[in-house]
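# need a structure here:
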Amino acid sequence: MEITELTPAERRVRDAFPLGAGVDFREGEDEDAASGAAWGPERTLRAEVLRDLLLDGPVREGRIAGLKVWGARITGRLDLQYGTVAHPVRLRSCHFEEAPDLYGARVVALVLSDSVLPGLTAGNLRADGVVRITCCRIRGPVRLQGAKLSGAFFANGARLGTPGEVPEEAVLQLNHAEVATDVWAPGLVAHGKVHMNGAVVRNQVNLNDAELNAPGATALHAEVLTVGTDLHAMRLRARGRVNLGGARIPRQLNLAHARLSNPGGRALRASSSVVGELWLREAEPIEGSVNLRRAQFDLLHVPPEVWPRQVQTDGLGYRVLTPHLPAAQRLPLLEREPDGYLPHPYEQLAAAYRTVGDDGAARTVQLAKLRRHRRTLPPYARLWGFLQDAAVGYGFRPMRAAGWLLFLLCTGTLAFALHRPPALKPSEAPAFNPLFYTLDLLLPIIDFGQEGAFAPHGWYQWLAYLLIAAGWVLATTIAAGVTRSLNRQ
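From the prediction side, this is the model:
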């Protein structure tokens, strides 16, 4: 394109390009690019002029060329598809009439901060530096799927989509992208779905104070996301499902003070994920169900009141639970498993209490597990379970058996002291001792020679039968409890 064909505004940009100098068309630094459709020719640039500059613009020896513009109205489509741009592209506070197309392009850096765009197509983009859409307002989709960025991706304060609408296509598409440093998007507002499934971020993802609005759909789709350090989403507001199934986050998944809401559906899915620490400290109660099946955590910092009414925990593994609370406050969560009784969640909770040395809480969890299991048994087995529970708490309350034995021993001793049973063979019978006679009846494997020598009558005979039966029940349940304790150790 000849210079004579350029408008004065375009000539200013062309002259500044080889020097890497900036051209500012704004009338004030607080000017809003949303009004750019009304800007006149004095600040209008044709997309084809910018394309020619970026692909084949003049350079000056000793200077670093680059496109650096503020406050321009850009008409036409900036088409850099599959192009190689050896200069940084900085188009800040600009108003684009059409969505730029950088599919498959290679750029040094792409900065569109504070601009207004109908969309951005940059799938399979290769960027040697940063890509910024900071504080941009973009109505259509931002397509960065498969992009490889040597720098960070900045979307802090960006506004994507149209309020009140959930388009079929995701408004931010980073699926299968590779980002060498960070995805930095605190304060992002997305009216529509955000896709990051299969993405690899070498450092951290920051979604602090973000708002993701996709009611009835998936607000954040980040299956198999791989993060180098942390995923921070403090004070996140998500309307719709947050899907982190199979994600790999070695340090923190921080959802402190967050609000996850998807009533009637899945609010959080992190099944099969591997995370260092999950933080839901001071988060609002989750609206919707949670799926943590087969997930692995080193630490879970989740107050009980945050969990919703339905939580899937089968196969969930964790080492430490914080804050440390009595078992009675943690057990209700295990009742919320939609598939009914599952033994693993109880074993995992008991193991977490043993890890921090709280054996009493671990025994409480094991006892609750057996009581829950009892409800699934047929009536005859349930009766035997009630007997074991009442006698020794399934072996987890051994002092209860001692109490029962002492009560029965005192009862029998007093009864037989007041009414001595007659001897079967008076000439051969030993001297009667009500204490040892009662012990002979209660303890099935001990023989003091009293039980076989005396035979009570009437209701005392029924008392003897009761002591013999109670002794067998107590002995059996104590043996089962001891065996269970040895197996745990």
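# contacts, neighbours, all on C-alpha from now
Noted.
# Report the separation between the closest residue to Thr84 other than its chain neighbours and Ser150.
Of all residues not flanking Thr84 in the chain, Arg106 sits nearest, at 4.8 Å (C-alpha to C-alpha, 6 or more residues apart in numbering). In this structure, Arg106 and Ser150 are 11 Å apart, going by C-alpha to C-alpha, to the nearest Å.
# Which one of these two is surrounded by more residues?
Applying other C-alpha atoms under 10 Å to Arg106 and Ser150 shows that Arg106 carries more neighbours, namely 22 against 19.
# Quick one: list the elements packing against the helix or strand where Pro345 lies.
Element membership of Pro345 [criterion: DSSP states H and E] is helix 343-355. Here helix 343-355 touches strand 317-322, helix 359-374, going by 3 or more C-alpha pairs under 8 Å, 6 or more residues apart in numbering; DSSP states H and E.
# Next, the structure of the following sequence, for comparison with the previous one:
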Amino acid sequence: MEIADLTPAERRVWRAFPRGEVVDFRRSDDEDAEDGHTWGPERTVRAKALRALLLAGTAEEGQVAALRVVGARITGVLDLQYAAVEHSVRLWGCHFERAAILYGAHVRQLNLSHSYLPALEAATLHVEGVLRLTDCRVPGQVRLGGARLSGALFLERARLGDEDEDPDDVLHLNHATVDDDMWAPGLTVHGQIQLNGAKVSGTVNLDEAMLINPGGTVLDARSFAVGTDMHAVRMRTQGRVNLRGATVAGGIDLTGARLSNPGGVALRASSVIARELWLRNAPRIEGTANLRRSQFELLHATPDVWPDAVRLDGLTYNALAPHLPAKQRLPLLEREEDGYVPHTYEQLTAAYRRIGDDAAARMVQLAKQRRHRTTLPWYAKLWGHLQDVTVGYGFRPMRAAAWLLTLLLTGTIAYTLKQPPALKAGEAPAFNPLFYTFDLLLPIIDFGQEKAFTPQGWYQWLSYALILAGWILATTIVAGITRAVSRQ
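The predicted model follows:
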């Protein structure tokens, strides 16, 4: 293309390019690129003119060539498919009438901030530096699957997708590689973000993002890898967040995040490996939360953040924050969709033992036995109730002592009031109601009283009851102590 074939607006761009100068077509600093279809010919640039310049333009001696255009209306299709662009590209606040095609292109820097694009087709794009889509408005798809960015990806306050259209894969980053940060605070997406198999070496920032896809998936980040932290503070979602198999070297911060997908899964963070998961000060999750088989060093969440249905089987953590009594943590384990899951109780017990709260650990183990009892046949439930009432399954040892003292006092008083006759007169030792009751209650102790005296009437039935209670109590105490020792 010759310069003689260019419009006056295009000549300005071509003359500025060799020196990397900025061509600013704006009439005011607060223009909205979405209204760019009304801009006149004095600020209209054909896409084919920009393509020709990028592929054939050269730098002026002693200068660094670059395409730096602000506030232009770009007509036609900017087609740089498979192109190798050696210069920095900055099309700031521009209005693209057609979708830009950068499939397989290789560029040095690409800045489309504050621009309006119907869509962006840039799968397998290679950017040697930074890709900026800050404050962009893209009602269609942004396809960056398999892209390789040597710098950061900026999407601050970008608005992607159209709330009046059927939701689609609005931001497609599957298997993309970002060697720096993915910075997207304030991002708004109507549709789905796909990050399956993607890798970000730095930080992912989705603070105060709004992801909307009711009844569908808003964030699909299966096997997503993050080199440092993933921030989503005060993020709001309407749809499923899927982090299955994600690996985050640092923490996942969902402080104040509002996760909502009524009737479905709101948070799927199964098989996730991260140092920390923060749900501090977050409202109650609307929908199911799935954390099965995930691994965290710290899980920071208060009980009121969890929904009515959870899946926690295989979840492991070293510590819980904030530190709360066991009675506040236990109701969560009863919301398990898979029913009774012993592993969840063992994990909570281990967390309390690590901080030296043995009383809380015993309470969790007692709750585990009671929950397990609900799964047993009636006769096993009966035996379980007996162990619970007598010794609290071995986790309430003082309860056994109380039962022993009560029965001992009952027998002592009864046989003081009515001494049983001697079995063999003249050969029996002096009667002692206390030790006689001891003989009846404790099968392994023999003071010689039980064999020497034989009660009559209802006192005989009392002796039978004390013998039976002693055997039951001794058996449950041994079973409970054995269980408690094995837990230690």
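# that older thread, centre of the chain to the helix holding Pro345 of the first structure, how far?
Helix 343-355 of the first structure sits 19 Å away from the centroid of its parent chain (C-alpha atoms, centre = their mean, to the nearest Å).
# Give the aligned range of that helix in the second structure.
Under TM-score structural alignment, helix 343-355 of the first structure corresponds to residues 342-354 of the second structure.
# Next up, the contacts around Ala474 of the second structure.
By C-alpha atoms under 8 Å, 6 or more residues apart in numbering, the contact list for Ala474 of the second structure reads Leu442.
# quick check, it in a strand?
No: counting by DSSP: H, G, I helix; E, B strand; the rest coil, Ala474 of the second structure is not part of a strand but helix.
# quick one: what's aligned to it in the first structure?
Aligned counterpart of Ala474 of the second structure in the first structure: Ala475 (TM-score structural alignment).
# can you give me the strands for the stretch 251-400 of the second structure?
258-268, 273-278, 286-290, 295-300, 310-311, 316-321 (DSSP state E, counting those that start in this stretch).
# which stretch among the ones you listed comes nearest Pro214 of the second structure?
Nearest of those to Pro214 of the second structure, taken as C-alpha to C-alpha: strand 258-268 at 6.9 Å.
# how much space between the closest residue to His175 of the second structure other than its chain neighbours and Val241 of the second structure?
With C-alpha to C-alpha, 6+ apart as the measure, Ala198 is the residue that lies nearest to His175 of the second structure, at 4.1 Å, once sequence neighbours are left out. Relative to Val241 of the second structure, Ala198 of the second structure is positioned 16 Å away (C-alpha to C-alpha).
# who has more neighbours, those two?
Under the criterion of other C-alpha under 10 Å, the comparison of Ala198 of the second structure against Val241 puts Val241 first, with 26 against 22.
# where's that one, which helix or strand?
Since the elements are taken from DSSP H and E, Val241 of the second structure ends up inside strand 236-242.
# That strand against the first structure, how far on average?
Relative to the matching residues in the first structure, strand 236-242 of the second structure has an average distance of 0.3 Å after the fit, by mean C-alpha distance after the TM-score superposition for the first structure.
# The residue nearest to Thr84 of the first structure: what's it in contact with?
Taking C-alpha under 8 Å, 6+ apart, we find Arg106 of the first structure in contact with 82-85, 125-128.
# let's go with 7 Å and repeat that
By C-alpha atoms under 7 Å, 6 or more residues apart in numbering, the contact list for Arg106 of the first structure reads 83-85, 125-127.
# Among the residues you listed, which one lies nearest to Val69 of the first structure?
Closest to Val69 of the first structure, out of all of the contacts of Arg106 of the first structure and judged by C-alpha to C-alpha, is Val85, at 16.3 Å.
# so the closest one touches Leu54, yeah?
Yes: here Val85 of the first structure reaches Leu54: they are 5.8 Å apart, a contact under C-alpha atoms under 7 Å.
# most centrally placed residue in the second structure?
Ala269 (4.8 Å; C-alpha atoms, centre = their mean).
# what's the counterpart of that residue in the first structure?
Structural alignment places Ala269 of the second structure opposite Ala270 in the first structure (criterion: TM-score structural alignment).
# Which secondary structure state does the residue in the first structure sticking out farthest from the centre sit in?
Largest separation from the mean C-alpha position in the first structure: Ser427, at 79.7 Å (C-alpha atoms, centre = their mean). Here Ser427 of the first structure is coil, with the state taken from three-state DSSP.
# any idea how far it is from Ala453 of the first structure?
For Ser427 of the first structure, the distance to Ala453 of the first structure equals 11 Å [C-alpha to C-alpha].
# and if you look at Thr84 of the first structure?
According to C-alpha to C-alpha, Thr84 of the first structure stands 107 Å off from Ala453 of the first structure.
# same thing with Ala105 of the first structure?
Using C-alpha to C-alpha, one obtains 103 Å as the distance from Ala105 of the first structure to Ala453 of the first structure.
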